[in-house]
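**Q** pasting a predicted model and its sequence here:
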Amino acid sequence: MAKSDNKTKQTEQSPEAFIASIDHKTRRADAERLLEIFSEVTNLEPRMWGPSIIGFGRYHYKYESGREGDFLMTGFSPRKANLVIYILPGYLDLSDKLERLGKHKLGKSCLYINKLADVDEGVLREVIDFGVQYMRAKYETWDD
């Protein structure tokens, strides 16, 4: 099977401009802070993926089915309902870290947080760093 044509692709939109366009004051402030946190932890430049995901780095995946493609290594999306944090080693047991994180919900490869004040920023940094290190060890990655 050939490389997949993902719906969510890296764009040229500015992450800062996207964040500035967020109407909800708290969500915008949380997104600004997340941009700082992810930039500091990953030491990577933010890039928009699709219209609403801010990603850091890129990795190449290939499934047993033969489907393959590229996607962001880590990132976040300030959605209307909550903040979505993409930690792509989602199938690993991160319960030791997540027990210390604070109020959140867990998806397959992401965390859902109502507001940044609900979680421990230090633990969030640990989770992001763990995810990036895991992705770099398991996949071919790029810093763009």
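**A** Cool, got the structure.

**Q** only C-alpha atoms for contact and neighbour calcs from this point on.
**A** Will do.

**Q** doesn't L98 belong to a strand?
**A** No - assessed with DSSP: H, G, I helix; E, B strand; the rest coil, L98 is helix; it does not lie in a strand.

**Q** tell me who's in contact with it.
**A** V123 (Cα atoms under 8 Å, 6 or more residues apart in numbering).

**Q** can you give me the strands in the chain?
**A** 46-49, 53-62, 68-78, 83-87, 105-106, 110-113, 140-142 (DSSP state E).

**Q** same for the fifth one, what does it pack against?
**A** It refers to strand 105-106. Counting contacts by 3 or more Cα pairs under 8 Å, 6 or more residues apart in numbering; DSSP states H and E, strand 105-106 packs against strand 110-113.

**Q** repeat for the longest one
**A** Counting by 3+ Cα pairs under 8 Å, 6+ apart, the packing neighbours recorded for strand 68-78 are helix 25-42, strand 53-62, strand 83-87, helix 121-138.

**Q** let's bring in a second one:
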Amino acid sequence: MYELKTKVNDNSVIEFIENVENPKKREDAYKLLDHFTETTGFEAKMWGPSIIGFGSYHYKYKTGHEGDAPLVGFSPRKAKISLYFAPGDPEREELLNKFGEHTTGAACVYINKVADIDVDVLKELIKQSVAFLQKTYPQE
């Protein structure tokens, strides 16, 4: 049986951010922490060793694979900052068009720094992602 590596844990979010080597990236991590906390109303929790997540949902795929994941989150990685929003939401692309300088992966949006993006659009992406996931995976 596949064991999900990215699980919520009791590691300190502040300690994790304090250990980010690049001072600018550390500063951006604190800005994102504020934006995500303020927008979601959820307490920040560590998911795995390097993802700061907000809220959670339980998913179950048709394949039978299931697990828990944060509704939204971010990770100040060495190369870029990864932002985690709901994949599969058609409204996401529309918002990303107004977001600012970024690249995208399957589920991640990558930015170099907070100054490159529109913070109001970030907050819309957070709200939209939380709403989409809560609608798609309602709590039982």
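**A** Great, that's in hand. Just so we're clear, the structure is a prediction, and the values are computed from it rather than from any experiment.

**Q** work out the TM-score between the chains.
**A** The pair, once superposed, lands on a TM-score of 0.94 when counted by TM-score structural alignment, normalised by the length of the second structure; 139 aligned residues with a Cα RMSD of 1.5 Å.

**Q** sorry, back to before: which one of the helices and strands packed on strand 68-78 of the first structure is the most hemmed in?
**A** strand 83-87 (a mean of 24; mean count of other Cα atoms under 10 Å).

**Q** quick one: that one to the second structure mean distance?
**A** Taken over the aligned residues, the distance from strand 83-87 of the first structure to the second structure averages 0.3 Å (mean Cα distance after the TM-score superposition for the first structure).

**Q** touching, I113 of the first structure and G102? I think so.
**A** No - counting by Cα atoms under 8 Å, I113 of the first structure does not reach G102; the two are 9.1 Å apart.

**Q** between those two, what contacts are shared?
**A** V119.

**Q** look at the two and report which has more neighbours.
**A** I113 (20 against 17; other Cα atoms under 10 Å).

**Q** what lines up with the more buried one in the second structure?
**A** The equivalent of I113 of the first structure in the second structure is I111 (alignment by TM-score structural alignment).

**Q** list the contacts of its match.
**A** Contacts of I111 of the second structure by Cα under 8 Å, 6+ apart are K80, I81, S82, L83, E101, H102, T103, I117.

**Q** in contact with the closest residue to it other than its chain neighbours, which residues?
**A** Leaving out its chain neighbours, the residue that sits closest to I111 of the second structure by Cα to Cα, 6 or more residues apart in numbering is H102, at 4.8 Å. Counting by Cα under 8 Å, 6+ apart, H102 of the second structure touches V109, Y110, I111, N112, D116, I117.

**Q** now which of those would you call buried?
**A** V109, Y110, I111, N112, I117 (16 or more other Cα atoms under 10 Å).

**Q** what sits against the fourth one?
**A** Applying Cα under 8 Å, 6+ apart, we find N112 of the second structure in contact with A79, K80, I81, H102.

**Q** do I have it right that the second one meets C108?
**A** No - in this structure, K80 of the second structure is not within contact of C108 by Cα under 8 Å, at 11.0 Å.

**Q** for the residue most central in space within the second structure, which non-adjacent residue is closest in space?
**A** Centroid-nearest residue in the second structure: G73, 1.9 Å away (criterion: Cα atoms, centre = their mean). Of all residues not flanking G73 of the second structure in the chain, G53 sits nearest, at 4.1 Å (Cα to Cα, 6+ apart).

**Q** which position in the second structure aligns with V41 of the first structure?
**A** So V41 of the first structure corresponds to T39, using TM-score structural alignment.

**Q** can you check L98 of the first structure too?
**A** Looking across to the second structure (by TM-score structural alignment), L98 of the first structure lines up with L96.
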